[in-house]
Structures are given as structure tokens and as C-alpha cells.
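Colleague: okay, structure incoming, though there's no sequence with it:
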């Protein structure tokens, strides 16, 4: 196995990260491996995203919640901490870009969890 070292600017990294997340990949590595070699990502985030959006619909108007609050304890426990953070990054990107509507980004708490409000 070969290791490739690739030096890019902060701006290039941000753009590449944005593209990866927009296309539904959790990491730049997953995105590059899939787009260039057809390798499947470690996790398909489409189902957790669908679950998140369905659970948001069932929340009361003006309800405050975290991503974690949209999953049962057993569903949340299946995801690794890295997968949870990645799902959170995908969701906030989709909220900011307008791909997920009906919720508003609020503050982060002391545990660095992002809070949202249903509009």
C-alpha cells in the first residue's frame, strides 16, 4: 500500500470538505476513494439523514433539539462518535445551504452539541 502526501491550502481543504459533505460523504477520504476508485464509504449517511428529517417533522413548532434527540438511544448507540460528529456536520451544512428547511440553527452547548429549533 502506498501513502500519498498532498499539501493543500486551508481554502482548498474547506472547498473539498464542502463538496464531500454535499455529496453525502462523511470524510474527504471516503469521497475521493468513491469518486476515483468506486470504493463504497464506511457508512451511508442517507438513512440517518432521512430518519433525522422524519423525526424533525414530528416535533412541535418552536421545539429546541439536538441531532441526537431525533434518534432512539439504540439507533444513536450504533453510530461511532466519529460517525455522530460527521452526521452533525452533514446536517448543519444542509441546514445552512437550505437543503434542509423548517429548522433554524441555534447555539452550541458546552458539550459542543449543535442546537436547532423547528420553525
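Modeller: Arrived safely. Computed from a prediction, not measured in an experiment: that's the story for all the values here.
Colleague: going forward, measure contacts between C-alpha atoms and count neighbours the same way
Modeller: Fine.
Colleague: give the buried residues for the helix or strand where residue 74 lies.
Modeller: For residue 74, the host element (DSSP states H and E) is helix 73-78. Buried residues in helix 73-78, counting neighbours by 16 or more other C-alpha atoms under 10 Å, are found at residue 76.
Colleague: the structure to be compared is supplied as follows:
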């Protein structure tokens, strides 16, 4: 599995309605941890933009968590 926007979008389809998640939850822990911080932050920004423009009927943006990560909910 690669760490990219399309993989994140595809993984959302596997979530149940009402499930809350952060972008990092869409990937295996060891894969996410191997990606440089800058690329992870960029992916988070791209995913937020995708939610706001294309996925807003499937995913809802919630507040950030205590680790300052954006939390989403699958509708």
C-alpha cells in the first residue's frame, strides 16, 4: 500500500457510516510512520481539500483533536 491521496479516498469506502477518523487512521501505522512529516502534512491538506470539494456528501469535517489532527466522520 502506498501513502497517497487516492489510497486515502479509497479506504474511506471501507468505513462504516458514523465512524470518526483522522487521515493517519486510513493507513497502517508502520507505513504512516515511515513517511516524512512534510509529506504527511501535505496529504492531510490534500485530503481536507478533497473533502471540502468532492467528498462532502460522504465525509463530514469535524473539529481537530488534542493532537491538532483534523477529525472526520463518514456520513
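Modeller: The structure has been received and is ready for your questions. Source: prediction; values computed, not measured.
Colleague: what's the TM-score here?
Modeller: Overlay of the two chains. TM-score (TM-score structural alignment, normalised by the length of the second structure): 0.86; 72 aligned residues with a C-alpha RMSD of 1.3 Å.
Colleague: about what we covered before: packing partners of the helix holding residue 74 of the first structure?
Modeller: Packing partners of helix 73-78 of the first structure (3 or more C-alpha pairs under 8 Å, 6 or more residues apart in numbering; DSSP states H and E): none among the helices and strands.
Colleague: helix or strand next in line after that helix, which one?
Modeller: Helix 73-78 of the first structure is succeeded, C-terminally, by helix 81-97 (DSSP H and E).
Colleague: which one is the most centrally placed residue in the first structure nearest to, not counting chain neighbours?
Modeller: Centroid-nearest residue in the first structure: residue 90, 2.2 Å away (criterion: C-alpha atoms, centre = their mean). Spatial nearest neighbour of residue 90 of the first structure, chain neighbours left out: residue 21 (5.6 Å); criterion: C-alpha to C-alpha, 6 or more residues apart in numbering.
Colleague: the one you found contacts residue 92, correct?
Modeller: No: Residue 21 of the first structure is not in contact with residue 92 according to C-alpha atoms under 8 Å; the separation is 10.1 Å.
Colleague: now check residue 71 of the first structure against the second structure: what is it aligned to?
Modeller: Applying TM-score structural alignment, one finds that residue 71 of the first structure aligns to residue 27 in the second structure.
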